[in-house]
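Visitor: Sequence first, then the predicted structure, then my questions.
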Amino acid sequence: MKRQLNVNWKLHEEICTQDCSSLSELSQCEDSCKASFHASIGEIFLPITWADLREPEAERMFISRRLHSLGENSLVDDLITIGCQICGAPVNDRLASNTEHNTIPLYCQRSSDRLHMIGTIYRPFLLYLWDDSKYLPISVTNKAAELLFGNIPAEKVLSSYKLHRPSPSHTGFKKDRSCARKEVDNEGEKGGGHNPNFYMIWLILLRSVFQHGKNRPFKFKVTVDTNRDWENGRLEMVSVSLPAFTGTPQN
């Protein structure tokens, strides 16, 4: 009789993908799976746990409300930090205490060697989506955020921001839009010899996703983990397809 060999790995289990016609149908998924659907973006909610916010500062966590504020130059400081570029866990996203100074997991669950790749990342946030049937939050970490922000890594945004830091007399969205377009045109004319202002381009893309009623719905793919609740990663973004922006940016 042949002895059965023990192995220390499991065969890869294929996860089924479900096409959902609405957020309401998505919310009724009873089994963990991957799901694709179309929806519009309503809000980016950034849980700020690394600072002690006073009550009047609570709106700082709602990104869409800050995008058109004159003199709002702290978005980069809030949305970008140091952490694992693979799993998206920040090095320290909570208030330091005597017992808690570092909240990054010991091992990276998404790395083949279980080691974190420390660098500049987008902080995890909740992307609130809507359609005619429902509102739902999906969790977005570093790699998924790059896709949402036009494949611009956090490191490029941060270095460009430091180089082209806006002045206090910054005049708002129309100037941003014209500057970003000029940067892209210059890049094309010089055949890549000019470094574009990635901060400005990122800011335009970020503002563009909130053109409510003017954008066609985005196509999302998420993983569904029925063991988690809605605000803690039940739905986690895998990919997004951006529509063509048809609206004219507003002040």
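Guide: Good, I have the coordinates.
Visitor: from here on, contacts and neighbour counts on C-alpha atoms
Guide: OK.
Visitor: Just give the nearest non-adjacent residue to W202, would you?
Guide: Of all residues not flanking W202 in the chain, F149 sits nearest, at 6.4 Å (Cα to Cα, 6 or more residues apart in numbering).
Visitor: take the one below as the second:
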Amino acid sequence: MAAAIGWYGPLIDLSRASSHVGDMVQLLVFVQRSQPIEKIIASSRRPILMTNIQVGDDTMPYFVVSVWHKYIGTMIVPGVVILLQNVKIVKFREVLQATTLQISSLTVLAHGSHLITSKDSDQLIAHLQLGGTTREKYSKVIHWIQHTESAMYFVRKTDGDQQSSVQVPKNWKSPEDPKPRNILSITDVLCLHNSCKVVFHAFIGEIFLSSLRNDEAKEQMFLRKTLLKIDKTRIMEDLICLGCTKCGSPMDYRFPLYCSNNSNYVHDIGQIYKPFMLHVWDHAALIPLLVKDRAATILFGSITAEMVHKCYNQISINHIPVPLHYQDFCSSNLISFAGDESRKPLRNLNDANGGSNKPKFYHIWLVLLKILLKKQESPFQFEVNVDKEKDIENGRFELILFRMPCFISEIT
């Protein structure tokens, strides 16, 4: 079927879909979910069956394709690799997706059983007549599927491999696998019932200051609203406090007697980031992540709470105003990193840091907060510890590492 119809557009990675809105493209993807939906045509009131499929590739784990052809929809089942020809990239309610046209076609390249039994893509590609670019993309998608645990879950589930879902009772404890599990979407993370470490991609939505408990501070529990206000003096107070730099516990009524992260069980007291909830989302769901001091330091560009607190105190002593907009700070103050000391405001800021040309960590920290809470075009990568013994509000999902992935396809 694929050979009978020509290509009216390039074969693209899903991460490049935003550059092809309104264009016809070819997609080589892995099918995760397939859902038939009945639609009513407004003009004739005639019902029509369409199929929404959730797909992914090695550059983006989640993407939606609307299939309007009944015969194509019946060919699509979860756990297969397909080549979709001549589909159109559209934006519907600010969400990118693909939709089939009259000249669209589909070819199933690999079934679930093939993905389980084959060790590499060479075995799967030997019988296929594909061009060089398509073969390369196919190899990347197969490698991504076979090294992503939740993708293989869809393969086993649809292929009838029931043994993988049966847990055999043991009288010993298996050693923990230090390698985190790659997860396709937040929905899959929320469905986990075992304690483990997972890696997934998502966007940052909001920072929820869970340590604020009184009614007066309710409106400041969401940091985005606080950052929009001219008076930002409480941000540092809301996010930083005295506590243990080893275990990240604040010195309040819940402060533990012993430190679980120190070999001698003694707390190391200093300025830390208060535990807060980071709300992240993808196109499937939203999840709150508990963020403690060490993970917060990584999230804020390796700027520790001690650095922010010390710089803030120096600025307060010298009565130096904080820039109202992070664009103003970037344009006027970051130039001091290059050694330009000719401007008076820069001299004042250097005086606030002990007279030396040191980075203004409090100002940079505010800039990073605003950037993190801005609408992002690309998802971040989160490594999260899942503790089945806790509920969501008390740290069932705790952030460990935070990365900003760089897709080569976006650069070249």
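Guide: In hand now; what should we look at? Given the structure is predicted, the values throughout are model-derived calculations rather than measurements.
Visitor: The residue nearest to W202 of structure 1 maps to what in structure 2?
Guide: Mapped onto structure 2 by TM-score structural alignment, F149 of structure 1 lines up with F300.
Visitor: Around that match, how many other residues sit close by?
Guide: When neighbours are counted by other Cα atoms under 10 Å, F300 of structure 2 registers 18.
Visitor: which ones are touching S169 of structure 1?
Guide: By Cα atoms under 8 Å, 6 or more residues apart in numbering, S169 of structure 1 lies in contact with G71.
Visitor: Can you tell me the SS state at it?
Guide: Using DSSP: H, G, I helix; E, B strand; the rest coil, the structure places S169 of structure 1 in coil.
Visitor: ok, back up a step: surely the residue nearest to W202 of structure 1 meets I204?
Guide: No. If you go by Cα atoms under 8 Å, F149 of structure 1 and I204 don't touch, sitting 9.5 Å apart.
Visitor: The residue positioned nearest the centre of structure 1 in helix, strand or coil?
Guide: In structure 1, the residue lying closest to the centroid (Cα atoms, centre = their mean) is A145, at 2.9 Å. On the three-state scheme (three-state DSSP), A145 of structure 1 is labelled helix.
Visitor: list the contacts for the residue nearest to it when sequence neighbours are not counted?
Guide: Using Cα to Cα, 6+ apart and skipping the chain neighbours, the partner closest in space to A145 of structure 1 is Y122 (6.7 Å). Applying Cα under 8 Å, 6+ apart, we find Y122 of structure 1 in contact with 79-81, 88, 141-142, 145-146, 154.
Visitor: mind redoing it with 7 Å?
Guide: By Cα atoms under 7 Å, 6 or more residues apart in numbering, the residues touching Y122 of structure 1 are 79-81, 141-142, 145, 154.
Visitor: any idea how far the match of F149 of structure 1 is from A352 of structure 2?
Guide: As judged by Cα to Cα, to the nearest Å, F300 of structure 2 and A352 of structure 2 stand 22 Å apart.
Visitor: Just give me the match in structure 2 for T81 of structure 1.
Guide: By TM-score structural alignment, T81 of structure 1 lines up with C241.
Visitor: Does that match touch K274 like I think?
Guide: Yes. Using Cα atoms under 7 Å, C241 of structure 2 makes contact with K274 at a distance of 6.2 Å.
Visitor: who touches both of those two?
Guide: What both C241 of structure 2 and K274 touch, as defined by Cα under 7 Å, 6+ apart, is the set P250.
Visitor: the more surrounded of those two?
Guide: Applying other Cα under 10 Å to C241 of structure 2 and K274 shows that K274 carries more neighbours, namely 24 against 21.
Visitor: Distance-wise, check the counterpart of that one in structure 1 relative to S24 of structure 1.
Guide: K274 of structure 2 maps onto R123 of structure 1 when the alignment is built from TM-score structural alignment. According to Cα to Cα, R123 of structure 1 and S24 of structure 1 sit 28 Å apart.
Visitor: Then G71 of structure 1?
Guide: From G71 of structure 1 to S24 of structure 1 the distance is 39 Å (Cα to Cα).
Visitor: Next, count neighbours for V224 of structure 1.
Guide: 23.
Visitor: ok, the aligned partner of it in structure 2 - contacts?
Guide: Under the alignment (TM-score structural alignment), V224 of structure 1 pairs with V386 of structure 2. V386 of structure 2 makes contact with 195-197, 396-398 under the criterion Cα under 7 Å, 6+ apart.
Visitor: Next, format those as TSV and append distance to T158 of structure 2.
Guide: Compiled in TSV, the contacts of V386 of structure 2 are given as follows (distance: Cα to Cα, whole Å):
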residue	distance to T158 of structure 2
S195	25
C196	24
K197	25
R396	29
F397	28
E398	31
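Visitor: Which of those residues are buried? Put it as a PyMOL command.
Guide: Per 16 or more other Cα atoms under 10 Å, the buried members of the contacts of V386 of structure 2 correspond to this PyMOL selection:
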select buried, resi 196+197+396+397+398
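Visitor: Compute the number of surrounding residues for the residue mapped onto H38 of structure 1 from structure 2.
Guide: Following TM-score structural alignment, the counterpart assigned to H38 of structure 1 within structure 2 is H201. For H201 of structure 2, the neighbour count with other Cα under 10 Å is 25.
Visitor: and the gap between the nearest residue to V87 of structure 2 once chain neighbours are set aside and V81 of structure 2?
Guide: Spatially, and ignoring its direct neighbours in sequence, V87 of structure 2 is nearest to T100 (4.7 Å; Cα to Cα, 6+ apart). Taking Cα to Cα as the measure, T100 of structure 2 falls 17 Å from V81 of structure 2.
Visitor: What residues does I204 of structure 1 make contact with?
Guide: Counted by Cα under 7 Å, 6+ apart, I204 of structure 1 has contacts 176-177.
Visitor: Distance check, it against F173 of structure 1.
Guide: Per Cα to Cα, I204 of structure 1 is found 8 Å from F173 of structure 1.
Visitor: And T17 of structure 1, by the same measure?
Guide: 39 Å.
Visitor: before we move on, what about G188 of structure 1?
Guide: Distance from G188 of structure 1 to F173 of structure 1, by Cα to Cα: 23 Å.
Visitor: In structure 1, which strand is the longest?
Guide: strand 33-45 (DSSP state E).
Visitor: Now tell me what touches it from outside.
Guide: Outside strand 33-45 of structure 1, the residues touching it (Cα under 7 Å, 6+ apart) are 15-22, 61-64, 125-131, 209-210, 217-224.
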